[in-house]
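Asker: predicted model and sequence below, questions to follow.
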Amino acid sequence: MPLATDSLSVPNLFQSEHGFWIFLSCLPKFGARRQQAILEQLPDFRQLLTHNAATLKALGLAAETIAALEAWRRQDNAHPVVANADGIYRNCLRTGTAILTIADADYPEPLRHIHDGPLVLYVRGDRSLLGRDQIGIVGSRNATRAGLEHARSFAAALGQKGLLVTSGLALGVDGAAHAGALDAGFPTVAVIGNGVDKPYPYRHRTLSERIAGEGVIVSEYPPGTSAKAGHFPRRNRIISGLSRGILVVEAGLKSGSLITARLALEQGREVFAIPGSVHNPLARGCHHLIRQGAKLVETVDDICEELGGW
């Protein structure tokens, strides 16, 4: 049941461990490279709050970042970055959205080992599933009937092998993979490029509810965030980061699925591809991946064999 948002019932942002990490995720000019540079100099991000402005500048932080950190120290809710973090925190409590930070023991271990893992994840559903072994299934939004059937059947077969299917809840292959796992009685993970309280695409609103009830929906974007084109490439690194490997079902040569496959390789994950007819333009991306060294897959056993020593 969503929590009330009056001042008496909402825990103070500044006393909440989750509140601090939400604030960090809102800091301007504090992306993955800057975070990594800081951790090479400090053992813990909390130490940023113990240094004065001159030291923070010497650490390489921008003036906007330093100003926000000083506002947090003053507990200045009027500062826009602090106010934004406070709004996100309260909205999570209001909507019943779980907050999972990189400091939490159940933060997905594979995401800790990619260079740009999110500081905060927003979760709807069974968060414990994020600790399970996962296989990402991705492919075209305009998949053929055969491609959709492949996605459904491979998702069901992977579930039977004890592997959780992860995808992006998009139309086409993603939706078929989620539905295939659920229909076979297995949970599934949906990584989305918008707030977990805003179903997208709208056509998948029923599927989204099923996943929230029987699996888990996760996003690095806070509740209330609308879907934007720029969110989806970033979402893909989480799909691959959570997964032991990525299976590309159907993809054109310019498909976003090839971005996910490239990210998977950069993260040290396996890449699998289902071949198709030379007359099918949506097979060309898969054939390209196979020529580049992806494992050609005909059955789920081909995947399990490759992952045997992971």
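Answerer: Nice, I can see it.

Asker: could you use CA atoms for every contact and neighbour count after this?
Answerer: Will do.

Asker: how much space separates residue 158 from residue 187?
Answerer: 11 Å (Cα to Cα, to the nearest Å).

Asker: sorry, slip of the keys, the one I care about is residue 19.
Answerer: Residue 19 sits 30 Å away from residue 187, going by Cα to Cα.

Asker: and for the closest residue to residue 63 other than its chain neighbours, the neighbour number?
Answerer: Nearest residue to residue 63, sequence neighbours excluded (Cα to Cα, 6 or more residues apart in numbering): residue 57, at 7.4 Å. Using other Cα atoms under 10 Å, residue 57 has 14 other residues around it.

Asker: and for residue 106?
Answerer: Residue 106: 14 surrounding residues under other Cα under 10 Å.

Asker: give me the helices and strands touching the one helix or strand residue 150 maps to, please.
Answerer: Element membership for residue 150, per DSSP states H and E: helix 145-160. Under the contact definition 3 or more Cα pairs under 8 Å, 6 or more residues apart in numbering; DSSP states H and E, helix 145-160 sits against strand 134-138, strand 164-167, helix 173-183, helix 300-307.

Asker: helices of this protein, start to end?
Answerer: 17-26, 32-39, 53-58, 63-73, 80-95, 109-112, 145-160, 173-183, 205-214, 231-242, 256-266, 284-291, 300-307 (DSSP state H).

Asker: okay if I get these as JSON lines plus distance to residue 166?
Answerer: Below are these laid out as JSON lines (distance: least, Cα to Cα, whole Å):
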{"stretch": "helix 17-26", "distance to residue 166": "24"}
{"stretch": "helix 32-39", "distance to residue 166": "24"}
{"stretch": "helix 53-58", "distance to residue 166": "39"}
{"stretch": "helix 63-73", "distance to residue 166": "34"}
{"stretch": "helix 80-95", "distance to residue 166": "23"}
{"stretch": "helix 109-112", "distance to residue 166": "14"}
{"stretch": "helix 145-160", "distance to residue 166": "9"}
{"stretch": "helix 173-183", "distance to residue 166": "8"}
{"stretch": "helix 205-214", "distance to residue 166": "11"}
{"stretch": "helix 231-242", "distance to residue 166": "7"}
{"stretch": "helix 256-266", "distance to residue 166": "12"}
{"stretch": "helix 284-291", "distance to residue 166": "19"}
{"stretch": "helix 300-307", "distance to residue 166": "15"}
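
Asker: here's the one I want to compare it with:
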Amino acid sequence: MSDLKYWVALDAIGGLGRVRFGLIETFFPSMEDAWRADRSELRAAGLDEWTCRRIAERRQRVDPDSLMAVVEEHGIHVYTWRDPGYPGPLAEIEDRPPVLFVKGQLTDSDRWSIAVVGTRRATPYGRQVAEQMSTGLSRNGITIVSGLARGIDAIAHRAALQCGGRTVAVLACGLDMMYPPEHLRLAQAITEQGALVSEYPPGTEPRGEYFPRRNRILSGLSLGVLVVEGDVKSGALITARQALEQNREVFSVPGSIYSDASRGTNSLIKDSAAKLVLSVDDILEELNLTMAAHQLEMKELLPSDASESALLEHLSLEPRHIDEVRRSAGLEISEVSSTLAMLELKGLVRQVGTMNYVRTH
């Protein structure tokens, strides 16, 4: 998109939102035209006087080229709500962000996502449940979405990473920053097995009012929201309410009636705002997500890299000794051994006799 930098620049002005961006997009031939428009033209687009004044004043402090240079420097991808790469589930919500910043990669498989949220002051029980649920969902091909906050969020992200699953973190600041700062290494790991996502352009520092708004993206990216622990005023319950407004399923883990950390989750269940969850299967069955696990299983039956594919070409339904395979493939014995072990785990080869291997199909 040739005027992408003007989408980003207008977004950096702040306060425009879905409705005002819609008016701008409808009236002006391009975002560059909107960026260069005077106040009378902005008023003609249907924008109120406050917005016209805000754009006219703030664009004096925003340089589209410099802003895009920062985006590129930090390896950030930009998607507008008109781009094919914009997440489908998020596009369905009413208050979708016009511009989305992504570091890492969003994939088609992320349409199977569950947001796992909860208190920053997790109890041992909450930590155990968050890890168990996130691990189980990940092993069933579900992407774990959370907010990279301390407590339940970080536990959910780490559990997904540790079992080789995908995870997406939604931030309440620009992707050139990190909050909380101690999660920098975790964020870097997430970009390798998922993505960091924000509606805020680079240079945006975290502010208190950004976190509740961030939560609508958490639920918007997901098929459902799992609340592990949270008091009645917890941000996790804000996410749950937004999920309900977005017609997403809400799940809640019951906890002790004596624990403040479970007052919110128990209340959701009591008020029939959330479905009680005792296991991962409860979520999979409710959302009919067993197909995600099946498709993941089928995907894992395929060789995942060039070494595995190359080695399979030197195997057949007739047994071949590992030394013969090594000579035929022209590889080091260490690489052949490790690759055969991985293929055996995937069920693509089988060892028959001493160091002899056959393809299974």
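Answerer: Done, it's in. Just so we're clear, the structure is a prediction, and the values are computed from it rather than from any experiment.

Asker: TM value for the aligned chains?
Answerer: Remark: TM-score between the superposed chains equals 0.83 [TM-score structural alignment, normalised by the length of the first structure]; 287 aligned residues with a Cα RMSD of 2.9 Å.

Asker: and the residue nearest to residue 63 of the first structure, what pairs with it in the second structure?
Answerer: Correspondence of residue 57 of the first structure to the second structure, assessed by TM-score structural alignment: residue 43.

Asker: just checking, its match touches residue 52?
Answerer: Yes: the pair residue 43 of the second structure / residue 52 is scored as a contact, 6.6 Å apart, by Cα atoms under 8 Å.

Asker: residue 192 of the second structure - how many residues pack around it?
Answerer: Using other Cα under 10 Å: residue 192 of the second structure sits among 15 other residues.

Asker: can you check residue 202 of the first structure too?
Answerer: Quick note: residue 202 of the first structure (other Cα under 10 Å) scores 11 neighbours.

Asker: how about it, what's its match in the second structure?
Answerer: In the second structure, residue 202 of the first structure lands on residue 181 (TM-score structural alignment).

Asker: would you mind listing the residues in contact with residue 245 of the first structure?
Answerer: Neighbour list for residue 245 of the first structure: 134-136, 264, 269-272 [criterion: Cα atoms under 8 Å, 6 or more residues apart in numbering].

Asker: and in the second structure, which of those remain?
Answerer: Checked against the second structure using both residues aligned by TM-score structural alignment, their matches' Cα atoms under 8 Å, the contacts of residue 245 of the first structure keep these contacts: 134-136, 264, 269-272.

Asker: looking at the contacts of residue 245 of the first structure, state which has the most neighbours.
Answerer: residue 136 (32 neighbours).

Asker: residue in the first structure matching residue 253 of the second structure?
Answerer: Residue 253 of the second structure maps onto residue 274 in the first structure, with residues paired by TM-score structural alignment.

Asker: wait, doesn't that match sit right on residue 297?
Answerer: Yes: Residue 274 of the first structure is within contact range of residue 297, at 5.1 Å (criterion: Cα under 8 Å).

Asker: name the residue in the two with the higher neighbour count.
Answerer: Shown here are residue 274 of the first structure and residue 297; by other Cα under 10 Å, residue 274 has more neighbours (23 against 18).

Asker: would you mind measuring from the aligned residue in the second structure for residue 233 of the first structure to residue 171 of the second structure?
Answerer: Using TM-score structural alignment as the criterion, residue 233 of the first structure maps onto residue 212 of the second structure. Going from residue 212 of the second structure to residue 171 of the second structure by Cα to Cα gives 11 Å.

Asker: which of these two has more neighbours?
Answerer: Higher neighbour count among residue 212 of the second structure and residue 171: residue 171, with 27 against 15, using other Cα under 10 Å.

Asker: now the kept ones among the contacts of residue 245 of the first structure as a markdown table including distance to residue 38 of the first structure?
Answerer: Converted to a markdown table, those look like this (distance: Cα to Cα, whole Å):
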| residue | distance to residue 38 of the first structure |
| --- | --- |
| 134 | 31 |
| 135 | 32 |
| 136 | 31 |
| 264 | 25 |
| 269 | 27 |
| 270 | 30 |
| 271 | 32 |
| 272 | 36 |
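
Asker: just name the closest of those residues to residue 62 of the first structure, please.
Answerer: residue 264 (31.2 Å; Cα to Cα).

Asker: which ones are touching that closest one?
Answerer: 237, 240-241, 245-246, 270-271.

Asker: pretty sure residue 132 of the first structure contacts residue 164?
Answerer: Yes: using Cα under 8 Å, residue 132 of the first structure is in contact with residue 164, at 6.7 Å.

Asker: which of these two has more residues huddled nearby?
Answerer: Just comparing residue 132 of the first structure and residue 164: by other Cα under 10 Å the higher neighbour count belongs to residue 164, 25 against 15.

Asker: nearest spatial neighbour of the more buried one, skipping sequence neighbours?
Answerer: Using Cα to Cα, 6+ apart, the nearest residue to residue 164 of the first structure is residue 134, at 4.5 Å.

Asker: my read is that the one you found contacts residue 161, right?
Answerer: No: taking contacts as Cα under 8 Å, residue 134 of the first structure lies outside contact range of residue 161: 10.9 Å.

Asker: which one's more surrounded, residue 19 and residue 187 of the first structure?
Answerer: Shown here are residue 19 of the first structure and residue 187; by other Cα under 10 Å, residue 187 has more neighbours (25 against 22).

Asker: what do we get in the second structure for that one?
Answerer: That one, residue 187 of the first structure, aligns with residue 166 by TM-score structural alignment.

Asker: try residue 135 of the first structure
Answerer: Checking with TM-score structural alignment, residue 135 of the first structure has residue 114 as its match.

Asker: residue 44 of the second structure: how many residues sit nearby?
Answerer: 12.

Asker: count of residues packed around the nearest residue to residue 286 of the first structure once chain neighbours are set aside?
Answerer: The shortest distance from residue 286 of the first structure to any non-neighbouring residue, by Cα to Cα, 6+ apart, is to residue 273 (5.3 Å). Look at residue 273 of the first structure: counted by other Cα under 10 Å, it has 29 neighbours.
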